[in-house]
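1. got a sequence here, can you build the structure:
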Amino acid sequence: MREPGDPGPEIVVVTGMSGAGRSTVGKVMEDRGWYVIDNLPISLLPDLLHISAEREGKLVGDSPVKRIGIVLNVRARGFDTLAESIRLLTERGWRTHLIFLDATNEALVRRFESVRRPHPLRGTGRLLDAIVREREVLADLRATAESVVDTSGLNVHQLSRKVGPLFMTGSDERLRLAVLSFGFKYGVPLDADFVFDMRFLPNPFWVPELRPHTGRETRVADFVLSQPGAREFIDGVETLMDPVIAGYLRENRRYVTLAVGCTGGKHRSVAIAEAVAARLSSDEVTTFVVHRDPGQE
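-> You can find the predicted model right below:
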């Protein structure tokens, strides 16, 4: 029997647009000790959790399984009932979370063309039409997701770094705050909860000796942070985020994305993102930085 106060296994369902990186996320979960099941028919989900509860969370050998990941695509049997199944499981007391992976249509087209695999909804039509159709089918599910992760412009390693903190455990890591640098010329991240624009600062691109370098290097970071308004901006972000973070902690929210942009995503946004992440890190908040666009030029 489950001990009093034991919440039982934690269930994370990962779904989203085809080509948005579900397999990569599944591998990240496995690397972090999650028991991952790919494309489980939705009708079997309650049975899986019932077995888990009956066996005190033991699904594999004698090892207790407290963290179960279920990776689903739109072709999974009974997919249209997923939102209702998650709602019912939550009502029954399971710790169930939904993560939705998204990407721009342009990014998805490039990925399918590069791997030459058929889109699950393509049929005999155009690839872009299938992507648009899938986006329509998933719109309501996306709206109910606890976390939406934009994978546009991220390679496998960047995506792994971005989603890794979602699957960390520990009472001292109640909120995971991603600080994402990006270039406006390559598009605003779809999953950003907050977006800040660094184009009010002088651009190191126009300083010949700084142009080849990124904001992670001391010479560029020093230049950016020495500009009028830079440190005041970081102070302002801290002041703004303090009550927001406190509210998220009260509501048990586990993942937030703060995006910092400049023109190309190489100098100003990178330096400021690093500084903001360092400032917002605390005993209650784990911050990490993802730089999306250096190397795009």
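2. CA only for contacts and neighbour counts going forward, please
-> Fine.
3. distance of V25 from L175?
-> To L175, V25 is 19 Å away according to CA to CA, to the nearest Å.
4. typo on my end, it should be K185
-> In terms of CA to CA, K185 sits 30 Å off from L175.
5. tell me which of these two has more neighbours.
-> It is L175, of K185 and L175, that has more neighbours when counted by other CA atoms under 10 Å, with 24 against 12.
6. how about the contacts made by the more buried one?
-> Contact analysis of L175 by CA atoms under 8 Å, 6 or more residues apart in numbering lists Y248, L249, N252, R253, R254, Y255, V256, E284, V285, T286.
7. what is the burial count for the residue nearest to N105 when sequence neighbours are not counted?
-> Leaving aside its sequence neighbours, N105 sits nearest to I131 (CA to CA, 6 or more residues apart in numbering; 6.9 Å). I131 is flanked by 23 other residues according to other CA under 10 Å.
8. checking I131 next. Helix, strand or coil?
-> Following DSSP: H, G, I helix; E, B strand; the rest coil, we place I131 in the helix state.
9. residues in contact with it?
-> M17, N105, L108, H119, L121, R122.
10. wait, is the third one part of a helix?
-> Right, the one you point to is L108. Yes: per three-state DSSP, L108 lies within a helix segment.
11. for R117, see how far away it is.
-> Taking CA to CA, one finds L108 at 12 Å from R117.
12. who has more neighbours out of these two?
-> L108 (23 against 10).
13. structure for this one too, so we can compare:
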Amino acid sequence: MGMPSEGSAPGVYAEGGGEVVVVTGMTGAGRSTVAKELEDLGFYVVDNLPPSLLPQVVRLVDESRGRSQRIAVVVDVRSGSFFDDLQEALAPGATGRRSTMVFLDAADEVLVRRQEAVRRPHPLQGHGRLLEGLERERVALADLRGSADLVIDTTTLNVHQLTKRITEAFGTPDTTSLKMVVISFGFKYGIPVDADFVADMRFLPNPFWVPELRAGNGRDNTDVAAYVYSRPGAEEFLEGYLPVLTGVAEGYLREGKRFMRVAVGCTGGKHRSVAMSEEIVRRLTAEGYDARAVHRDLGRE
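-> I've put the predicted structure just below:
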């Protein structure tokens, strides 16, 4: 166990082992929390690993724990120039396992507040300000963020919400299927920054202006949902948008991406976006996709 197949290049293993999850992102965005949760989920976790050593770590785990053991490695800005080795380390065949890169991000003001709370300097701060260190880190990590399989913005997440997101993504043995999350939101509270797609439902009449529907919402009140679905353009939108989502989903799967976040917005995130998100999830589920709805701003007003 752990030996390359005959005729393969040194260090290249046959596909089929447990996956490798690479956790990276901004300092203060929650890497330690994610690492602990992955460990609780049964991953073999290595913190602050130079990417060039990833194939060796995989080989050692293969030999000591078996190829089914899932591995998570945390790579951060302390690894310095080793970032250039990450793409090579994750190239097809380099470890013989499928890989997923998770990038954790948050707004600068939140990162500053978190770092100040723990009284730690930023590793790239030097003799300057904490914010200057964050700015250098963003530049250094820009390419990694763009190539990540899953970007999690932790600006508004507490520890429990972040661990729940990780559990949802990696808490089952089968992580090969595409997981689709449809998020309803209110534009007045801001667009979800980690969404892959954003759809605007403000082209539909607002149930808020119908007195008997105002207090209800698009999830729990069937009258609100029926009103939204019956408005001119609603069905046409669904019939046009669903093929776009499923087409992209198939492309994501072909490219090895297994996470897709679709944001559906209206003014307050209570009526139109909620109803349409629920219907999108219902139709995606009927077509066999692993989809669920999350209503970010429902009950916020």
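14. that older thread, counterpart of the residue nearest to N105 of structure 1 in structure 2?
-> Residue correspondence to structure 2 (TM-score structural alignment): I131 of structure 1 is matched to L134.
15. now do A271 of structure 1
-> By TM-score structural alignment, A271 of structure 1 lines up with A275 in structure 2.
16. with D193 of structure 1 instead?
-> Aligned partner of D193 of structure 1 by TM-score structural alignment: D196.
17. my guess is its match meets F259, correct?
-> No: D196 of structure 2 is beyond contact range of F259, at 9.4 Å (criterion: CA atoms under 8 Å).
18. leaving out the residues flanking it, which one is nearest to the residue most central in space within structure 1?
-> Note on structure 1: the residue nearest the mean C-alpha position is V149, at 3.4 Å, using CA atoms, centre = their mean. Spatial nearest neighbour of V149 of structure 1, excluding adjacent residues (CA to CA, 6+ apart): L101 at 4.9 Å.
19. do the same with P51 of structure 2
-> L86 (5.0 Å).
20. thought that neighbour was touching L53?
-> No: between L86 of structure 2 and L53 there is no contact under CA under 8 Å: 9.6 Å.
21. mean distance, the helix or strand hosting F112 of structure 1 to its aligned residues in structure 2?
-> For F112 of structure 1, the host element (DSSP states H and E) is helix 105-115. For helix 105-115 of structure 1, the mean distance to aligned residues of structure 2 following superposition is 4.5 Å (mean CA distance after the TM-score superposition for structure 1).
22. which strands and helices sit next to that helix?
-> Contact partners of helix 105-115 of structure 1 among helices and strands, from 3 or more CA pairs under 8 Å, 6 or more residues apart in numbering; DSSP states H and E: helix 127-144.
23. what does whichever helix or strand comes after the helix it packs on correspond to over in structure 2?
-> Per DSSP H and E, the first helix or strand lying C-terminal to helix 127-144 of structure 1 is strand 147-150. Taking TM-score structural alignment as the measure, structure 2 aligns residues 150-153 with strand 147-150 of structure 1.
24. quick one: average offset of the matching stretch versus structure 1, please.
-> With mean CA distance after the TM-score superposition for structure 1, stretch 150-153 of structure 2 departs from structure 1 by a mean of 2.6 Å once superposed.
25. show residues contacting that stretch.
-> Residues contacting stretch 150-153 of structure 2 (CA under 8 Å, 6+ apart): A29, T100, M101, V102, F103, L104, D105, A106, R145, V193, D194, F259.
26. and the fourth one, how many residues sit next to it?
-> Read that as V102 of structure 2. Residues near V102 of structure 2, counting by other CA under 10 Å: 23.
27. wasn't it part of a strand?
-> Yes: under three-state DSSP, V102 of structure 2 sits within a strand.
28. what is the equivalent residue in structure 1 for it?
-> Per TM-score structural alignment, V102 of structure 2 is aligned with I99.
29. cross-check the contact I'm expecting between its match and A145.
-> Yes: using CA under 8 Å, I99 of structure 1 makes contact with A145 at a distance of 5.7 Å.
30. quick one, longest helix in structure 2?
-> helix 234-254 (DSSP state H).
31. okay, helices next: where are they in the stretch 201-301 of structure 2?
-> Ranges of helices in the stretch 201-301 of structure 2, per DSSP state H, counting those that start in this stretch, are 222-230, 234-254, 272-286.
32. break down the stretch 1-150 of structure 2 into its helices, ranges please.
-> Under DSSP H, counting those that start in this stretch, the stretch 1-150 of structure 2 gives helices at 31-40, 54-65, 86-89, 108-118, 130-147.
33. and the alignment partner in structure 1 of A291 of structure 2, what is it in contact with?
-> Using TM-score structural alignment, the partner of A291 of structure 2 in structure 1 is T287. Neighbour list for T287 of structure 1: R176, L177, A178, V179, A277, A278, L280, S281 [criterion: CA under 8 Å, 6+ apart].
34. tell me the SS of the aligned partner of the third one in structure 2?
-> Read it as A178 of structure 1. Using TM-score structural alignment, the equivalent of A178 of structure 1 in structure 2 is V181. With three-state DSSP as the basis, V181 of structure 2 sits in strand.
35. surely V181 of structure 2 touches R258?
-> No: between V181 of structure 2 and R258 there is no contact under CA under 8 Å: 11.2 Å.
36. just give me the match in structure 1 for R70 of structure 2.
-> Checking TM-score structural alignment: R70 of structure 2 goes with R67.
37. so who does its match touch?
-> By CA under 8 Å, 6+ apart, the contact set of R67 of structure 1 is P9, E10, I11, V12, G33, W34, Y35.
38. which of the helices of the stretch 1-150 of structure 2 sits closest to T95 of structure 2?
-> Closest approach to T95 of structure 2 among the helices of the stretch 1-150 of structure 2 (CA to CA): helix 54-65, 5.2 Å.
39. understood, closing this out.
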